[in-house]
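Participant: Next one to model:
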Amino acid sequence: MPIHLLPDHLINQIAAGEVVERPASVLKEVLENAMDAGSTAVEVQLEQGGVRRIRVADDGCGIPKDELPLALERHATSKIASLDDLEHVGTMGFRGEALAAIAAVSRMSITSRFDGAPHAWRIDADPRELSPAALNHGTVVDVADLYFNTPARRKFLKSEGTEFAHCDDVFRRLALARPDVALQLSHNGRVSLRLPSGRREARVRSLLGDDFLNAARLVEADAGPLRLTGYASLPAYSRSSRDAQFFYVNGRFVRDKLLTHAIREAYADILHGSRHPAYVLFLELDPYGVDVNVHPAKIEVRFRDSRAVHQFVYHALKRTLAASGAGGLADEASRPEAPAPTGAPAAQPSHHYPPPQQGRLAMEPAARAYFDFAASARPEPAAPQAGFIPTAFAPRAGTPQPATTAPAMPAGDLAPPLGYALAQLHGVYILAQNEAGLILVDMHAAHERILYERLKTLLDGTPGVQRLLIPAVFGVGAKDMASAEEHAELLERMGFEIAPAGPSELAVRSVPALLAAAPVGELVRSLLAELRDYPATEVITARRNELLATMACHGAVRANRSLTLPEMNALLREMEATERADQCNHGRPTWTALTMADLDKLFLRGR
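Facilitator: Just a heads-up that it's a prediction; the model follows:
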């Protein structure tokens, strides 16, 4: 067959194969156009999961009569005019292909009234004829009978319920990105979602529920041109799938390998490997710093400085998740008590409980050696928080010992967030009392986290190096050889001495002392692969942390170990001063709280 030009209609159908995968793809493109038009309210109507009809009505600026035919042409857009515009694009759409591709595989019409026009105009995709129409303002895009002219493609569509579920996902993603726009979704004449315009928190609550917000922490971080905001859940709200993960770059929902890796690493210390975190995060940066023109559906992006973005997201999330949740109890305890129900006596805080006394927590002999070494090597904190015992169970020299008598529990700001120990339950849980109510602590999980964080702090400096008596030589590919040469300085700082031993072989002469027992070939291959894929590697830290987690788990105080009150109180104080003390190394919560109001509900007080 000789070389020839394809007809325009066939070109559009080929483009539709990339852009219009299913009804949800159509809805995404049309909704993004509605957002770009400056709409404040958008209504979406679907029939038969979007296969029979997708109708999107907005109150945006509208399209002038003379430009309506151009809107259906390929590569026709009002959003960019030059390469510079493309590199700084701030709109959701910009290529000008979507409407032409959709029109090639459906019966589509556009009705629009431009601001200031006496009336609206309508154009049908086939035939392309203009006619006067009635419309108050904005634009209505009506897409009917999707794939009516490509029946083979229509056979690949799933059931009505499945296709509607995909459309619902797209609608929710856009709704989370634009809380300033009122949105409504209907399916087969029945309203499925109605979202008024408002603040981001209210929109997140409407779409993800109170459970997510109650278990999430607010993320706010700035670093030069980068800004990260949103909500990230604690491990207790982890999911078995990734259905509650929403990441936006300049308002655009994306699925990016680099960002996913940064988030996963931020959760690595507190989330079990088979679980997935939930989050709604918004990354803002100069449009010049991100290329959004790398995927037909614009769901992937490429950053100009990927290392900086990866590190910023990783550290911002890690700092947010590391903040101890115990501090929030202090604020709760200082709030005025709600009035007691009629007929029920008001709950009175106890003023007869002894404050903590420092003592050495009972633990396994191996853990004691690690713990004493970590405590002796760690520098003194610059300014311990008021009310916290210094972060070591053993009293420091010269530290005055608290009295053994029982003065009243300090109230208000002086009361520790996790309170004072009352007793041990079955040798597993510590019961403690604070100003707000009752605290339950899993002593093994809590102690495991404390040991783990201390060991990490001790070893966060320059790693010790273990020279190998016989260099480990193994074969590698050309990419690994290039990666080893490119990152030689970084590898040396990590404790690796690697040099070529032949055209396709590497020799490892030293490794970090902590990883001396690890299989060298496997470790170095993983490291080089990580360096190729991600600018900032976490492989060494992750492998080191696995070993530290094992040591901490075996060294932590065991269940059925009887602790004295001073030992229990020392553990509570150490929890308050430890990062990520809310969860153990496996993502389980270490403590929970029951307020006096919660206890009153359990016993039906006031009813």
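Participant: make it CA atoms for all contacts and neighbour counts henceforth
Facilitator: Will do.
Participant: Let me see the ranges of the strands in the stretch 251-400 of the chain.
Facilitator: With DSSP state E, counting those that start in this stretch as the criterion, the stretch 251-400 of the chain has strands at 252-253, 279-284, 290-291, 302-303.
Participant: could I get the ones you listed as a markdown table with distance to residue 171 and mean neighbour count?
Facilitator: Compiled in a markdown table, the strands of the stretch 251-400 of the chain are given as follows (distance: least, C-alpha to C-alpha, whole Å; neighbours: other C-alpha atoms under 10 Å):
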| stretch | distance to residue 171 | mean neighbour count |
| --- | --- | --- |
| strand 252-253 | 11 | 23 |
| strand 279-284 | 15 | 22 |
| strand 290-291 | 24 | 18 |
| strand 302-303 | 24 | 16 |
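Participant: run this one through as well so I can compare:
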Amino acid sequence: MNTHTPNMRPVIRQLDDAAINRIAAGEVVERPASAVKELVENAIDAGARRISIDIADGGKTLIRVTDDGWGIPQDELPLALSRHATSKIDGSDLLNIHSFGFRGEALPSLGAVGRLTIQSRVSGAEGSELSVSGGRVEPVKPAAINTGTIVTLRDLFFATPARLKFLRTDRAEMQAISDVVKRLAMAEPSVGFTLRDVSGDGEGRVTFRADAVTGDLFDALRGRLGQVMGAEFVDNAIAVDAEREGFRLTGYAGLPTYSRGSAVAQHLFVNGRPVRDKLLIGALRGAYADFLSRDRHPAVALFVDCAPDKVDVNVHPAKSDVRFRDPGLVRGLIVSALRHALADAGHRASTTVAGATLGAMRPEPMPSQPRIYQMDRPSPMARAASYAAQAPGFAEMQNQYSGRVEPVIETPEPVAQAEPVEHRPLGAARGQVHENYIIAQTQDGMVIVDQHAAHERLVYEKLKKQLAENGVAAQALLIPEVIELSADDQNQLLEIADDLSRMGLTIEPFGGGAIAVRETPAILGEVNAEKLLRDVLDELADFGGSKLVQEKIEAILSRVACHGSIRSGRWMRAEEMNALLREMEATPHSGQCNHGRPTYVELKLADIERLFGRT
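Facilitator: This is a model prediction of the structure:
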């Protein structure tokens, strides 16, 4: 309802600086974590090597960031609280940005909605202090401080109390602050970070600490990711390093079997800046689409680096969104680099699979009396003699027990043989359990293989290879299907018509905004062409590119592979089991099935002995 009448024309007014800063604060400072992000980024831009962050009550009553950077001269301190005053850029080129901050909005915005105090000292000069409360600036005064800067923000949003109602619990706000600090710590391995919760009395407690890491690019990043994401991620991640036409992608990507139920472990950076960009997230999803089901998410820490003029970071005041000049190039780089890295990992599966298996095993409670062992570990000769003696007995027991073991006859090895089969990564097959699980012996443990899942992956990879070599067979429609679209949608589809044609989907303009579909991929069978094209358009709108047709074809190949693989319940001979193991070792991605589940579990002998108390 319009409350204005012709006699009450609104008057155009110039807002004062306090109101302008409060409005800007609504965009820059959404919650305490946003304030921490801006202050820590300022400290990094100032060349700090050590940054300490103290938080009270989830950042609602206190945020204090201390750094050992260059500091701010006394005569420039008042200017630092002026809107759009910054030392990062000169304003002549808004695309040539090499720092985190550059807009000059954070400090005046924080001073407009809270009680802000800045204490700073440059090397060789006296320290100074400046305070601002609700937009009111006080005079500069001396301060006793080491070289660097201490920014203290108290009573956030006291000047805009309505904003306090939208904040969450202290614990939730503290968790958001911790996430922000961890992302910035990943971006700067050479900087030490300490996050401390000082709520209540006392010194408080350290909730996160990451000491500075030295070394080359990957060594330093690996060390920092171990501090932030944990050693488990580092042990189950693959190094990624690829470059294409001025863009470089580095970082670590988790194995498909080390996936998560949500996207919380996905960390993406552009020129060192943490971002949440739908283009990058879409590319990540596309890279793992062949290995994970849609309810599983990969764990990654990836860094895209390029010349500043190839990406626009001035899209939003919070600087969490970016816009690439050539988004298709970036998406293609991420997809191809990740798929090559995962292929290089071969049949490797994550160590967490073995950990979960051992955790599921529950040994019987130990008796109160001391342990008594019948014998120590037998010698290799005694173990071989024992296997030979037991093999016929195992074969005879197959009718009484659900496990069936195919005895392997040991023969003298020729001198020319390079190594025993047990020394292979997946070892030598020793038996089959429940007609579905292959038991193999390795040099230092054992491997349990899901024969159906493993063979399903092998068949799938063969089908994909044949598809890549021979192309996608297309079936011509007897009567081309004409689909009415808007002119914009038609143009988007025609721009990728060549790509669609390579995947067996042939389209051409049919006057106005219509598209004629003349051929569809034969492997898809009967296709609803209109629905398929509209799904492709939706994907173009979401991610700037479309792999939908290819994904549908790969889904069909996956289904074909499932039906064409060794079924559960089929008895396999020893030579068949060993052939499957050798093929797994030679096939990329064989460590997980088509849905991201592991195809085998490896247990080390030391872990097995620990289960039986033989340590």
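Participant: before we move on, back to that, residue 198 of structure 1: which of the strands of the stretch 251-400 of structure 1 is closest?
Facilitator: strand 279-284 (16.6 Å; C-alpha to C-alpha).
Participant: what range in structure 2 matches the closest one?
Facilitator: Per TM-score structural alignment, the counterpart of strand 279-284 of structure 1 in structure 2 is residues 300-305.
Participant: corresponding residue for residue 238 of structure 1 in structure 2?
Facilitator: Using TM-score structural alignment, residue 238 of structure 1 lines up with residue 259 in structure 2.
Participant: just checking, that match touches residue 295?
Facilitator: No. Using C-alpha atoms under 8 Å, residue 259 of structure 2 is not in contact with residue 295, being 9.9 Å away.
Participant: Give me the more crowded residue out of those two.
Facilitator: A count of neighbours by other C-alpha atoms under 10 Å puts residue 259 above the other of residue 259 of structure 2 and residue 295, at 20 against 10.
Participant: excluding its backbone neighbours, what's nearest the more buried one?
Facilitator: Nearest residue to residue 259 of structure 2 in three dimensions, chain neighbours excluded: residue 298, at 4.7 Å (C-alpha to C-alpha, 6 or more residues apart in numbering).
Participant: What separation is there between that neighbour and residue 337 of structure 2?
Facilitator: 15 Å (C-alpha to C-alpha, to the nearest Å).
Participant: Ok, residue 143 of structure 2 next?
Facilitator: For residue 143 of structure 2, the distance to residue 337 of structure 2 - C-alpha to C-alpha - is 52 Å.
Participant: that older thread, mind reading off the mean deviation between the match of strand 279-284 of structure 1 and structure 1?
Facilitator: Superposed on structure 1, stretch 300-305 of structure 2 shows a mean distance to its aligned partners of 1.6 Å (mean C-alpha distance after the TM-score superposition for structure 1).
Participant: how about residue 572 of structure 2, what's its match in structure 1?
Facilitator: So, by TM-score structural alignment, residue 572 of structure 2 is matched to residue 563.
Participant: hang on, that match is in a helix, isn't it?
Facilitator: No. Using DSSP: H, G, I helix; E, B strand; the rest coil, the secondary structure at residue 563 of structure 1 is coil, not a helix.
Participant: ok so, going back, give the contact list for the match of residue 238 of structure 1.
Facilitator: Contact analysis of residue 259 of structure 2 by C-alpha atoms under 8 Å, 6 or more residues apart in numbering lists 296-299.
Participant: now swap in residue 193 of structure 1 and tell me
Facilitator: 183-186.
Participant: Report the two of those residues separated the most.
Facilitator: The widest separation within these (C-alpha to C-alpha) is 10.3 Å, between 183 and 186.
Participant: intersection of neighbour lists for the two?
Facilitator: With C-alpha under 8 Å, 6+ apart, residue 183 of structure 1 and residue 186 have common neighbours 44, 193.
Participant: any idea which helix or strand carries residue 501 of structure 1?
Facilitator: In this assignment (DSSP states H and E), residue 501 of structure 1 forms part of strand 497-502.
Participant: after that strand, next one along is what?
Facilitator: Immediately after strand 497-502 of structure 1, counting by DSSP H and E, sits strand 505-512.
Participant: Does the helix or strand following that next one pack against any helices or strands, and if so which?
Facilitator: Once strand 505-512 of structure 1 ends, the next helix or strand along the chain (criterion: DSSP H and E) is helix 520-533. Helix 520-533 of structure 1 sits against strand 465-475, helix 478-486, helix 539-555, with contacts defined as 3 or more C-alpha pairs under 8 Å, 6 or more residues apart in numbering; DSSP states H and E.
Participant: Mean deviation, the first one versus structure 2?
Facilitator: Right, strand 465-475 of structure 1. So strand 465-475 of structure 1 averages 1.5 Å relative to structure 2 (mean C-alpha distance after the TM-score superposition for structure 1).
Participant: swap in the shortest one?
Facilitator: When structure 2 is superposed, helix 478-486 of structure 1 averages 2.3 Å from its matched positions, counting by mean C-alpha distance after the TM-score superposition for structure 1.
Participant: next one: the last one
Facilitator: Superposed on structure 2, helix 539-555 of structure 1 shows a mean distance of 0.7 Å to its aligned residues (mean C-alpha distance after the TM-score superposition for structure 1).
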